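K.L.:
Here is a sequence together with a model predicted from it:
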Amino acid sequence: MQPLRWKWLKTLLMILGAGVVIVGLFFVAANLWVLTRTQGRIEHRVAQCTKQPVGIVFGTSHWTRAGGRNPYFEARMRGAADLISQRQVSHLLLSGDNRTQFYNEPITMWRDLRGRDVAEADMTLDYAGFSTFDTLARAREVFGVERAMLVTQPWHLPRALYIADALGLDATGCAVSPDHASESWRLEAREWIARVSMLGDIYLWGRQPYFLGPREPLRIVPPDQLLPPAVPADRGESTSD
């Protein structure tokens, strides 16, 4: 009887081991599929990012759990301000979580960008960007965005671009990296899991955005029709007649 039990145990362990290997291979393959489908549309320098009418900036917390300024938030705001000043985009859609009155990512982004001299008219706030999927679905269905530049960290962009493709949004990625980020490996590891989950959202259970609401199309002036920034007068010369 004892040898029979051992035989069944060995068989069970072999089946479990094979299952782990299959799941692992699927996990890696799914991530490689997403990466290979999107990497060609990601630029890592703002000046090289393909011009688009709209820059979609994904919300994140202003502060870290330790109480310091979030370097990922800082990188996104710095990149968004540079894109506007360099005429890489003509409008910014600031999309983030505002699920409670005590946490408002879009307003925080708006205030930060106003402090960087981004004009109020160049920004629209989306208060229902509860996730990457919701942000992109609302950009397409609520704000009428058809072409956009996605502004976020390089490890986030492949998933965001893949979702954009699935939703019919013509998008490119502009990667913004923080100067210092001690825990980036944790976020990158979590992103590998999020990519697999995202494929399930798209192909298996047909995920829908949490909230859409009425259509509010953006009024966008194409970047190639924007006037060049005015050259300030030389302070060393008199401008009087």
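P.N.:
Nice, I can see it. Numbering: from 1, shown residues only.
K.L.:
can we go C-alpha only for contacts and neighbour counts from here?
P.N.:
Will do.
K.L.:
which helices and strands does the helix or strand harbouring residue 94 pack with?
P.N.:
For residue 94, the element it lies in under DSSP states H and E is strand 89-95. On a contact count with 3 or more Cα pairs under 8 Å, 6 or more residues apart in numbering; DSSP states H and E, strand 89-95 meets strand 52-58, helix 71-85, helix 105-114, strand 123-126.
K.L.:
want to compare, so here's the second one:
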Amino acid sequence: MKKIILFLSSIFIALVVFIVHCNYEVVSASRGRTYDNIENLPYNRVGVVLGTSKYIVGGGLNRYYENRMKAARDLFFRGKVDYLLVSGDNALIEYNEPMRMKKSLVKLGVPEEKIYLDYAGFRTLDSVVRAREVFGLERFTVISQKFHNERAIYIGEKFGIDIVAYNAENPNKTRIKRREVLARVKACLDVSILNTQPKFLGDRIYIGEEEDN
């Protein structure tokens, strides 16, 4: 019995150590690269808006979504980005995150031709890696809440992508922190052990090519 208890205790300790390590890796990778103050944010040609549902379960607007849209609008009109790439889930016919984000941004005044859609941003890893592999972005600005931005920067660093991020307002810090612990462990496993790649890639899409020509 003592051996079993010792074995289970060892596993538990190892898991705790790994969780702490993953969080440390994410925080370290993103240190000095997330911005709350728009004035201090460096310019990048493209801002990548990470998707989430527009509505919460049971109805009502998702404040995480609303705040990301407002943050993206602010970056565009303050000249911190020239284009916005909205990246999200489009796995179901009735659920289209990128199109919803585009419609919201247009309502906020962003010109339609300045918005590009990534329909295969199923996970943060997909959004980050596809931004380079499909849309040709070696460096860009991520737009989401800070906890999400830190993870996106960490993933980008592991893939050799230069990312800074603008932090949209976070409506509920306590609730998200619990979920983010597991998300960071998954990200750590994906990039350090499993060598996870995006679910889909595809043909190259050039952002702003028409205007550049």
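P.N.:
Okay, I see it. Nothing here was measured: the structure is a model prediction, and the numbers come from that model.
K.L.:
re the thing from before, now do the strand holding residue 94 of structure 1: which range of structure 2 does it align onto?
P.N.:
Using TM-score structural alignment, strand 89-95 of structure 1 lines up with residues 81-87 of structure 2.
K.L.:
What are the contacting residues of the matching stretch?
P.N.:
Applying Cα atoms under 8 Å, 6 or more residues apart in numbering, the external contacts of stretch 81-87 of structure 2 come out as 43-51, 72, 75-76, 97-98, 101-102, 114-121, 127, 141, 207-208.
K.L.:
Comparing the helices and strands packed on strand 89-95 of structure 1, which comes out most buried?
P.N.:
Highest mean neighbour count among those (mean count of other Cα atoms under 10 Å): strand 52-58, with a mean of 25.
K.L.:
coming back round to it: the strand holding residue 94 of structure 1 vs structure 2 - mean distance after superposition?
P.N.:
Aligned to structure 2 and superposed, strand 89-95 of structure 1 gives a mean residue distance of 0.5 Å (mean Cα distance after the TM-score superposition for structure 1).
K.L.:
ok, back up a step: I'd like the helices and strands packed on strand 89-95 of structure 1 laid out as TSV, including distance to residue 198 of structure 1.
P.N.:
Listed next are those as TSV, based on distance: least, Cα to Cα, whole Å:
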stretch	distance to residue 198 of structure 1
strand 52-58	17
helix 71-85	22
helix 105-114	23
strand 123-126	22
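K.L.:
List just the one of the ones you listed that sits closest to residue 144 of structure 1.
P.N.:
The minimum distance between residue 144 of structure 1 and these falls on strand 52-58, with 10.7 Å, by Cα to Cα.
K.L.:
Which residue ranges of structure 2 form helices?
P.N.:
Assigned helices in structure 2, in chain order: 2-30, 63-77, 97-107, 124-133, 146-158, 173-189, 209-212 (criterion: DSSP state H).
K.L.:
chain center to the last one, what's the gap?
P.N.:
A distance of 26 Å separates the centroid of the chain from that of helix 209-212 of structure 2, by Cα atoms, centre = their mean, to the nearest Å.
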